[in-house]
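In: Mind looking at a prediction? Sequence and model below.
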Amino acid sequence: MRNIVFDLGNVLFKFDPDEILDGLFKDPLIKRKLKEAVFKTSIWKELDRGTLSFEEAKKIFIEKNPDLKEEIDILLKDWKNYLHPITENIEILPELKENNKLFILSNFHKEAFNYIRGKYSFFDIFDGMIISYKEKLLKPEKEIYQLLLNRYNLKPEETFFVDDIVENIMAAEEVGIKGILYTDPESLRELLKRIGAL
C-alpha cells in the first residue's frame, strides 16, 4: 500500500493569478499593480498560514494601495471563482484509490479552501488532509511534512508527494518522502504507473 499525497494549487486545481486578473480586469497596468499588491505579498502567505483573517488581509491590502481599493474589493470577492479542477488529474483519483491511500498537503487559506471543499465532492475520496491555514505551517517548512507523517502514521519510504514547485518537493525528500514534480497530466499518469500506483 502506497500513500499518494497531492498538492492542490496547479496540481488538482488551476491557480493562475494572470488568468484570474485577465478575467476580472481589462487595463494591463491595473492587472500588473494588483499582481504585485496582492498575490506577490507576504500578506498572501500569511493568509495561507492562517495567521491573518481574510478581512484583516483585505484591510492591509487597501491601506497599502488606497488607489486600488475598488479593484481589490472586486479581486478578493471573485478570485476563488477561478479555481477550477484540473479534470484529468481528478479523474485518476478513483483509480488510484483502489490500491493506495490518498492525502492532500497544500498551502491554502481558509475562505478559498472552504469554498472548493463545499463545491466539489471528490474531496471525500481522500484519507486525510493537511491544509496550511489550519496548522499555521507552510510548505516548504519541514514541520508540515513531519506533521503529515505523524498524524496519519505514514512511513516516508511508502509516501509519494506530487507538487508543482521544486522547493516543496526537495523539502519533502529531506524527511524521506519521495517527490513527484508535477508538470502536466500525461506525465503524472506515466510517473504514477512507473511507481506501480496505477
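Out: On my side now, so go ahead.

In: contacts, neighbours, all on C-alpha from now
Out: OK.

In: check contacts around the closest residue in space to residue 136 that isn't next to it in sequence.
Out: Of all residues not flanking residue 136 in the chain, residue 49 sits nearest, at 4.7 Å (C-alpha to C-alpha, 6 or more residues apart in numbering). Each residue near residue 49 by C-alpha atoms under 8 Å, 6 or more residues apart in numbering is listed here: 107, 108, 109, 132, 133, 134, 135, 136, 137, 138.

In: residues in contact with the nearest residue to the third one once chain neighbours are set aside?
Out: Spelled out, it's residue 109. Among residues not flanking residue 109 along the chain, residue 48 sits closest, at 4.2 Å (C-alpha to C-alpha, 6+ apart). Each residue near residue 48 by C-alpha under 8 Å, 6+ apart is listed here: 107, 108, 109, 110, 132, 133, 138.

In: how far away is residue 48 from residue 137?
Out: 8 Å (C-alpha to C-alpha, to the nearest Å).

In: What of residue 102?
Out: Distance from residue 102 to residue 137, by C-alpha to C-alpha: 21 Å.

In: which residues does residue 137 contact?
Out: If you count contacts by C-alpha under 8 Å, 6+ apart, then residue 137 has 49, 143, 144 around it.

In: which one of those is nearest residue 174?
Out: residue 143 (11.1 Å; C-alpha to C-alpha).

In: Give me the contact list for the one helix or strand the closest one maps to.
Out: Using DSSP states H and E, residue 143 sits within helix 142-151. The contact list for helix 142-151, computed with C-alpha under 8 Å, 6+ apart, reads 105, 130, 132, 135, 137-139, 154-156, 171-172, 174-175.

In: And these, which of them are buried?
Out: Judged by neighbour count, with 16 or more other C-alpha atoms under 10 Å as the criterion, the buried members of the contacts of helix 142-151 are 105, 130, 132, 137, 138, 139, 154, 156, 171, 172.

In: Just the ones of these in helices?
Out: Among those, the residues falling in helices (DSSP state H) are 132, 171, 172.

In: Include distance to residue 37 when you put those into TSV, please.
Out: Output for those, formatted as TSV (distance: C-alpha to C-alpha, whole Å):
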residue	distance to residue 37
132	22
171	28
172	30
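
In: Tell me where the chain has strands.
Out: Here the chain has its strands, by DSSP state E, at 2-6, 13-14, 84-85, 100-106, 128-131, 159-163, 178-181.

In: another structure for you, compare them:
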Amino acid sequence: MQQIQNIIFDLGGVILNIDYRRTENAFKALGVQNFNELYSQFKGNELFDNLETGKVSRETFVSELGKYVQPGTLDEDIIAAWNAMLLDFPVQRLQILQQLKNQYRLFLLSNTNAIHVDVFNDILMRDRGLPSIAIFFEKAYFSHEVGMRKPNSDIYEYVLNENGLKPGETLFIDDTLPNITTAAALGIQTIHLQAPKTIADIFKPKD
C-alpha cells in the first residue's frame, strides 16, 4: 500500500450491505416470476442500464415495470420492491472510511440510480445521523449522474482524468469481477472483494 495515494470504492456490497434476493422476492410477490431475466447483479436489460445511466426517469422506469406486475399494483409498491435490496451501513465500515480520509484521497464510484440514492442516504441518516455517503469522499461518482457505468472503461478514465489520478497510485475496490477486470486493464491496482470478506479485512480500524 506504500505507493497507493488514492482509493476508489464501490458502494453496494463494499460499503452498503445489499441483498438482491430481497428485491427479486419482492417482485415475485408482485407477480413478476421472471425477474432474473429482467435484472441481475451483473448485467441488466436495457431498461435497467438506462436507469443507471440517467437515460430514463424514475417515472418511466416505474411505468415500464408496471407492465410486468399484477394488475392494480401501486407505483409505491414497485418502488418499495426495487429498494428492498438496500440494507444498512455497518458502522465499522464508516469508521474505516473516516480514518482513511486522513491518509488517502478517497472516491466513490457506484452504478446506481436516482431512486436508490435517495433511499440509501435516508438509511444513512436514519441509522447513523449522517446526511449523505458523499461526506466520506473527495467526490462521489454515481453512474446515473455522469451518464456512464461500470464496467465500461470511460467511467474509470473520467474519474482518473478529472482528479489527476495516476492509475498505478490508485486502488479500486469492487465486489463485481467485470468491474475489477476493466480497472486492472487500465493499470489501476485492484481488490476484488468477495464475501464473507469485508473492507474491515483489508483495513483494520485503529483504536
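Out: Structure received. Owing to the predicted nature of the structure, the values given are computational and were not obtained by experimental measurement.

In: who wins for proximity to residue 42 of the first structure among the strands of the first structure?
Out: Of all those, strand 100-106 sits nearest to residue 42 of the first structure, with 17.1 Å by C-alpha to C-alpha.

In: Where does the closest one end up in the second structure?
Out: Aligning strand 100-106 of the first structure against the second structure (TM-score structural alignment) gives residues 104-110.

In: If you count neighbours, what's buried in the matching stretch?
Out: 104, 105, 106, 107, 108, 109, 110.

In: Now do the contacts for the first one.
Out: In other words, residue 104 of the second structure. Listed by C-alpha under 8 Å, 6+ apart, the contact set of residue 104 of the second structure reads 4, 5, 6, 7.

In: if I look at it, how far off is residue 137 of the second structure?
Out: Going from residue 104 of the second structure to residue 137 of the second structure by C-alpha to C-alpha gives 10 Å.

In: Which stretch of the second structure is the helix holding residue 143 of the first structure matched to in the alignment?
Out: Helix 142-151 of the first structure corresponds to residues 153-162 in the second structure, going by TM-score structural alignment.

In: tell me which residues in that stretch are buried?
Out: By neighbour count on 16+ other C-alpha under 10 Å, the buried set for stretch 153-162 of the second structure is 153, 155, 156, 159, 160.

In: Mind reading off the mean deviation between that stretch and the first structure?
Out: Using mean C-alpha distance after the TM-score superposition for the first structure, stretch 153-162 of the second structure ends up 0.5 Å from its aligned counterpart in the first structure, as a mean over the superposed pairs.

In: chain center to that stretch, what's the gap?
Out: In this view, stretch 153-162 of the second structure has its centroid 16 Å away from the chain centroid, taken as C-alpha atoms, centre = their mean, to the nearest Å.

In: try stretch 76-93 of the second structure
Out: Using C-alpha atoms, centre = their mean, the offset of stretch 76-93 of the second structure from its chain centre is 12 Å.

In: Give me the distance between the two termini of it.
Out: Distance between the boundary residues of stretch 76-93 of the second structure (C-alpha to C-alpha) amounts to 31 Å.

In: same question, stretch 134-154 of the second structure
Out: 22 Å.

In: so how far is it off the chain centroid?
Out: 9 Å.

In: Next: stretch 71-88 of the second structure.
Out: 18 Å.

In: Check stretch 148-160 of the first structure too.
Out: 19 Å.

In: again, but for stretch 81-96 of the first structure
Out: Its chain's average C-alpha position is 13 Å from that of stretch 81-96 of the first structure, according to C-alpha atoms, centre = their mean.

In: Can you list the buried residues in that stretch?
Out: Under 16+ other C-alpha under 10 Å, the buried positions of stretch 81-96 of the first structure are 82, 83, 85, 86, 89, 93, 96.

In: same deal with stretch 39-58 of the first structure?
Out: Buried residues in stretch 39-58 of the first structure (16+ other C-alpha under 10 Å): 43-54, 57-58.

In: who touches the residue of the first structure most remote from its centre in this structure?
Out: Centroid-distance maximum for the first structure: residue 67 at 29.8 Å, with C-alpha atoms, centre = their mean. Residues near residue 67 of the first structure by C-alpha under 8 Å, 6+ apart: none.

In: circling back to that earlier point, and the residue nearest to residue 109 of the first structure, what's its match in the second structure?
Out: Using TM-score structural alignment, residue 48 of the first structure sits opposite residue 52 in the second structure.

In: Out of the contacts of residue 48 of the first structure, which two sit at the greatest distance?
Out: Between all members of the contacts of residue 48 of the first structure, the farthest pair (by C-alpha to C-alpha) comes out as 110 and 138, at 13.4 Å.

In: which residues sit in contact with residue 94 of the second structure?
Out: Counting by C-alpha under 8 Å, 6+ apart, residue 94 of the second structure has contacts residue 15.

In: 10 Å instead?
Out: By C-alpha atoms under 10 Å, 6 or more residues apart in numbering, the contact set of residue 94 of the second structure is 15, 16, 100, 128, 133, 136.

In: Setting the sequence-adjacent residues aside, check what's closest to the third one.
Out: Just to be clear, that refers to residue 100 of the second structure. Among residues not flanking residue 100 of the second structure along the chain, residue 106 sits closest, at 7.7 Å (C-alpha to C-alpha, 6+ apart).

In: distance of the one you found from residue 99 of the second structure?
Out: 11 Å.

In: Equivalent analysis for residue 151 of the second structure, please.
Out: Counting by C-alpha to C-alpha, the gap from residue 151 of the second structure to residue 99 of the second structure is 28 Å.
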